[in-house]
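Chemist: Predicted model, plus sequence, below.
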Amino acid sequence: MKKIIFILFFIIIPIGSFLYAQNNGIIEGKIVDKKSGQPIPGAVVKVMGTEIGAIANSKGEYRIKNLPTGIYTLQFSTIGFEILTEANISVTNARPTIINEEMIETVIQGKEIQVTSSYFNKNVENSPSTQSLNSQDIRRAPGVQEDVIRATQLLPGVGISSAGRNDLVVRGGAPFENLFIVDNIEVPNINHFGSQGSTGGPLSLINIDFIKNVEFSSGAFAANYGDKTSSVTKITLRNGNDAMFGGQANLSATGFGLNFEGPISSKGSYWFSARRSYLDFIFKLAELAFIPQYWDFAEKVNYKIDENNTLDFLTIGALDNVQLDNSSSSDLYSNSRVAIPNLKQYFSGLTWKHFYKEGYSNLTLGETFSLFNTFQNDSLGVRVFNNDSKEAETSLKYDYFWQLSKTSNLSFGSQLKYATSLKYNITIPGNLRTNFAGQFEPLNIDTSYHALKSGTYITFSQDIERFSYTIGGRFDYYNFINKKLYFSPRASINYQISELTNLGLS
């Protein structure tokens, strides 16, 4: 009974954090043009219901200090852009609240749009099935435990295959049909203990403290995305604090960790995060035979070369391990009923962003790596299945955005992905497997492959008062299948019936 009470104490213990030694809170961020990505100097940020506010500097950055802790609404305005209102912003004295905004240029002055704090924020330039979330939306979402994938499970058209896993089932599709992109890097799986060949797992390895924005498309997504058929989850991570150094220690329902961030001279910033689960301590106290443990690490560095060029480097890694307690026959039997997943994975990328007078371009060199060791023993502790696999891929991606006018833009790009290692070593003993003749025969697979994928796309978008549309197409090439080249046409339209109602088709 004492052990149970001790375990429950750890499970319900509140999240704790410590950071900057301040009595009041801070809101800070950066304001940019949604289409061009250029900063908007002089934009006015006002805390609604107060006389407090700030003006963005030449870099589009603003900072509001000495705010009492509480919930606030911010209004962003400047000449030539639609007014934005962001509600339900939580301010604490633990750390600055980061609110970055992308403003939409308009030829109609004084038009105001409301950015609501629900799960259904729309980006009208994407397909009608696209929803947007920020880190505060994820924190407030009920029952998601600050997990970005669990937050997307609350969106329309999304189902789950199991309550304890992050396997997305989008409009009837399978979990392996979902695409995940983190800072322009295509990632095979962003979960701890991820399923090989799929995109699911028990919990996400993305730290929401550093999430800037999440765009989720549940179908008919834009031409710059390919290779998957169900959904696209695009996660953009924020930059570090370029004004001051800070750190945070936190304790959650599943683990504990440390975050650090700060400036790099006057031209950049960085952040670093390390987290570890404590479920292994709880499972041991509960005398459970199956003891999972995970670590994850993340780092992002951004550096401004000059006014038109920036470099961003990101790396995220995870170590997932399961310890077995086979000290009794009942433990052996319990552990024989599950396959034991051990996984080491990381992904990293370097992005060069160049700003032009009427647009910008991104060039990203990325790498993903996954090392699987999955095995299963029988009730006597004898190995009956073993899978040692390695999957590694290097990619090069180029995207160009060209703003033709205030109401139209053109984007195009290409991507090349080379699987440098697809190595699989799988064994099953002969006394557990029979061939077509009914004879016992072991399974031994020891093979290695290389593969090449590429894609290219073009998209044109235009806004005409209440009406907007996007048309485009994409070619995909994969040398590992018989029909190597595919073409995918893409189109979407949107009509704003009223301030609260849109009609979309894609």
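Modeler: Everything's here; your move. Numbering: from 1, shown residues only.
Chemist: make it CA atoms for all contacts and neighbour counts henceforth
Modeler: Fine.
Chemist: where do the strands sit along the stretch 351-500 of the chain?
Modeler: For the stretch 351-500 of the chain, applying DSSP state E, counting those that start in this stretch gives strands covering 359-377, 383-403, 408-428, 443-464, 467-478, 485-498.
Chemist: before we go on, here's another structure to hold up against the first:
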Amino acid sequence: MKTTIHSLLMAVSLLTALFFNYTSQAQSSATQTVRGKITDAASKAPVVGATVVVVGSTPLNGTTTDTDGNFRLSGVSTGRIALKITYIGYEDIFAKDIIVNAGKEVVLDFPMTESFTKLNEVTVSYKRSEDNKVANNEMATVSARPFSPAETLKYAGSLGDPSRMAANFAGVSGANDARNDIVVRGNSPASLLWRLDGVNIPNPNHFGSLGTSGGPVSMLNTNLLAKSDFLTGAFPAEYANALGSVFDLRLRKGNDEKHEFLTQIGFNGVEVGAEGPYSKKSKASYLVNYRYSLFGLMSNIGFEIAGTPYYQDFTFKTDIPVGKKGNLSFWTIGGKSNVTFLGKDVDTEKGDAYGDENNNTRVNFESGVAALSYEHRFSDRTYGKITLSGSRSTQNFKGDTVLYKTGVKEVLQEIQNEEALFTNEKLSINASVNHKINAKSKLSGGIIVDLNRFDLLNRALYPAVISRRNTQGETMLSQAYIQWKHRFSQNLTLNAGLTGLHYELNNKNAVEPRLGLSYVLNERSTLNVAYGLHSNLQPLLLYFYQSPNPNGGYNLSNKDLGFTRSHHIVLGYERNLTENIRLKVETYYQSLFDVPVQSTPGFYSVLIEGADFAPIDQGNLVNKGTGRNYGVEITLEKYFSNNYYFLLTGSVFDSKYKGSDGIERNTPFNGHYVLNALAGKEIPLGQNSSISINWKLTTAGGRYIRPINLGASADAQTTVYDDERAFLQQQNGYFRTDLKIGYKLNRKHATHEIAIDLQNFTNSQNIFQQAYNPRTNQIGTAYQQGFLPIPFYRLTF
């Protein structure tokens, strides 16, 4: 750890020296172009003649949209601005906290909602379209929180990672510092659905094991994302095969008028990017970015750390207009990663969050997704989209048992004990159509068909050969859905939907109704209620686990498992206390059923899985388990204004499950409470530069664990758990605070940003895991990340 911190501090010092040497000369006030497109929210038809004004600009800086709905504002001063967009017959939009930098044009898309009432009727003055925290998906009634790419970079500790950023929201907690898995309302992290530009994608993280939803480092690049949604319960009908949460991410379009470039150094790596039009006469654009591991780069120049992670990723997107009403888009994301942990290098005094001194671990991961889509506006009321996509993920694992000389840490022998090679490929077709009936109603529907091909090999080699998986094949998951949004009045809105699922592997089906109601109480307050029945497939590796039989062979005892299912009920209340401060309270109840548990009496349930690198090795399961999650969440948020913001979120919850033994236990994710406090201040230094200070504090209840039976472990010379007391013992609570300090300078045609993110700057010791150590005959404890300074530098020009 000392070597890592020293290396990072040296990197920060070098970056700082180079930065201030280059930017020492003062510049005149910088300006930038702000442009975009205004469309009808329901039909995507262009809104012609809408007025767009920079709020508070002197002299007034404003314009109107052209026949394609486009607008352009030139000479906008750098800093933060707000836009007000108005058009007769539509609800006003008040877009706040738009960051304008000299190094990059601001390109925005705004959907406008048609007014429910005629001009001569009395209207309610509160409009959801003026709330800058309204989700992209207008079918979402509750538990939906949009976020901008700026938030993933702004919040201390988020490291430009959407998952780590979402851990600040109410109802969400990070599973551990070593990975970016998130626990939502007590659900397993594996119950999260990842979606990118309408495509259901595999785990988008480096070192992301098959069957999990997280990893140590995200492959998603914040610099390439547009405003996206994060949903935590009772979500709309188009989202299926998910129980806990949904990340509905969107890639932005590249600049179609001007070539722009980016270079950045941070936790996620060293990266370069470019975007722009293919020609001056074309509105077709491209967006490309490449990133390489920062720790891998440091290792290559002599700063070695144990278990250096090597990874790289590539993202590309192109958008090509087709006439006035169509758009063709292609995007791809790919990455590869590898790491080696040698038992002899593990620090046994402090513990290691990844390594184990009794084992060598070597892993290689590769993952890629590509999609081609075409969107067409058939009329001013109807548009459709079709997407063809494919993905491939591979995981190669090799492990050794390390034997030491008696009483000393000197390697005696290394024996390969396990190997795994998993390959999963998917071909998908997504088709959807949206129709605006009138100002009151909108219909949408679609189909999603995923063809999965897999090759799964997994076996133990020492002390005995055990085949855990050895199969090849293919299967298909099909989904069809329909959704209806209806505004009974200016105050009352209904969102209803129905989803159907069919899994070809074992001919299992699921039908899921969704229903939501939103009622505007007055100009400041809204009451929301929603219900959803949700279903989730089991991880692919679980279906093909080979259970030993009495004849000495194996059988696929889990292949006939059905969906895990749950009822979601959510009641929410939102109130705008002031123009920039919002209070949100939600209470929820989730009843889970048809959960896979052991066929004979035992504590095991699939609900306890999902936050690990290892696959689930449990056979003879049946869909007879249950679970329940319930709680209350509070959010108090001040949007950025007067140069500061704050976000306070609190959750009190309970998460329980029953295995086949009928005993109700805590899930390992039942921390009972989570509290986050975030705040930030921006200090302008003239018109072109500023200093920012962002702070975060998180405290949460400890996780419930399976205690280790020391006597039985000593006899077996490996970790043996006391399963009769499974998840009765709770670890100590979690505490961590982060501080991020940054400086930004706008020059005439470039923007420089430099920051230092002080992770866990109080160096709190939070338990990661415990295991039996046969060399010392003791239970060892590994702790999560200690104090770690992370440098950041970005140049856009």
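Modeler: In hand now; what should we look at? This structure is a prediction, so every number in the text was calculated from the model and none was measured.
Chemist: quick one on the thing from earlier: closest one to Ser36 of structure 1 among the strands of the stretch 351-500 of structure 1?
Modeler: Among the strands of the stretch 351-500 of structure 1, the nearest to Ser36 of structure 1 by Cα to Cα is strand 359-377 (5.0 Å).
Chemist: against structure 2, where does the closest one fall?
Modeler: Counting by TM-score structural alignment, strand 359-377 of structure 1 lines up with residues 382-400 of structure 2.
Chemist: For Gln376 of structure 1, which non-adjacent residue is closest in space?
Modeler: Ala339 (4.7 Å; Cα to Cα, 6 or more residues apart in numbering).
Chemist: count of neighbours near that neighbour?
Modeler: By other Cα atoms under 10 Å, the residues close to Ala339 of structure 1 number 13.
Chemist: The stretch 101-250 of structure 2: helices as residue ranges?
Modeler: Remark: helices assigned in the stretch 101-250 of structure 2 by DSSP state H, counting those that start in this stretch are 149-154, 162-166.
Chemist: so how far does the last one sit from its counterpart in structure 1?
Modeler: On superposition with structure 1, the mean distance recorded for helix 162-166 of structure 2 (mean Cα distance after the TM-score superposition for structure 1) is 1.6 Å.
Chemist: How far away from the center of its chain is that helix?
Modeler: 5 Å (Cα atoms, centre = their mean, to the nearest Å).
Chemist: In structure 1, what stretch matches that helix?
Modeler: Taking TM-score structural alignment, helix 162-166 of structure 2 hits residues 148-152 over in structure 1.
Chemist: And that stretch, what's buried?
Modeler: By neighbour count with 16 or more other Cα atoms under 10 Å, stretch 148-152 of structure 1 contains the buried residues 148-152.
Chemist: and if you look at stretch 189-199 of structure 2?
Modeler: 189-199.
Chemist: cool, and stretch 254-268 of structure 2?
Modeler: Buried, per 16+ other Cα under 10 Å, within stretch 254-268 of structure 2: 254-257, 259-268.
Chemist: How many residues are close by Phe401 of structure 1?
Modeler: When neighbours are counted by other Cα under 10 Å, Phe401 of structure 1 comes out with 21.
Chemist: Report the contact partners of Thr420 of structure 1.
Modeler: 391-394, 450-451 (Cα atoms under 8 Å, 6 or more residues apart in numbering).
Chemist: Using a markdown table, please lay out those residues together with neighbour count and distance to Phe385 of structure 1.
Modeler: Supplementary listing: those in a markdown table, determined by neighbours: other Cα atoms under 10 Å; distance: Cα to Cα, whole Å:
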| residue | neighbour count | distance to Phe385 of structure 1 |
| --- | --- | --- |
| Glu391 | 21 | 19 |
| Ala392 | 19 | 23 |
| Glu393 | 21 | 26 |
| Thr394 | 19 | 30 |
| His450 | 15 | 25 |
| Ala451 | 15 | 27 |
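Chemist: circling back: can you pick out the most distant pair from the buried residues of stretch 148-152 of structure 1?
Modeler: So, the buried residues of stretch 148-152 of structure 1 by Cα to Cα: farthest apart are Val148 and Thr152, at 6.6 Å.
Chemist: before we move on, the earlier item: and the match of strand 359-377 of structure 1, how far from structure 1 on average?
Modeler: Mean for stretch 382-400 of structure 2 is 1.1 Å (mean Cα distance after the TM-score superposition for structure 1).
Chemist: How far away from the center of its chain is that stretch?
Modeler: Using Cα atoms, centre = their mean, the offset of stretch 382-400 of structure 2 from its chain centre is 16 Å.
Chemist: With stretch 11-18 of structure 2 instead?
Modeler: Worked out by Cα atoms, centre = their mean, stretch 11-18 of structure 2 lies 31 Å from the chain centre.
Chemist: buried stuff in it?
Modeler: 11-12, 15-16.
Chemist: same thing with stretch 41-51 of structure 1?
Modeler: So for stretch 41-51 of structure 1, counting by 16+ other Cα under 10 Å, buried means 41-47.
Chemist: Mind checking which of these land in strands?
Modeler: Using DSSP state E, the subset of the buried residues of stretch 41-51 of structure 1 located in strands is 44-47.
Chemist: quick revisit: can you list the helices of the stretch 101-250 of structure 2 in a markdown table and add distance to Thr493 of structure 2?
Modeler: What follows is the helices of the stretch 101-250 of structure 2, written out as a markdown table (distance: least, Cα to Cα, whole Å):
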| stretch | distance to Thr493 of structure 2 |
| --- | --- |
| helix 149-154 | 29 |
| helix 162-166 | 27 |
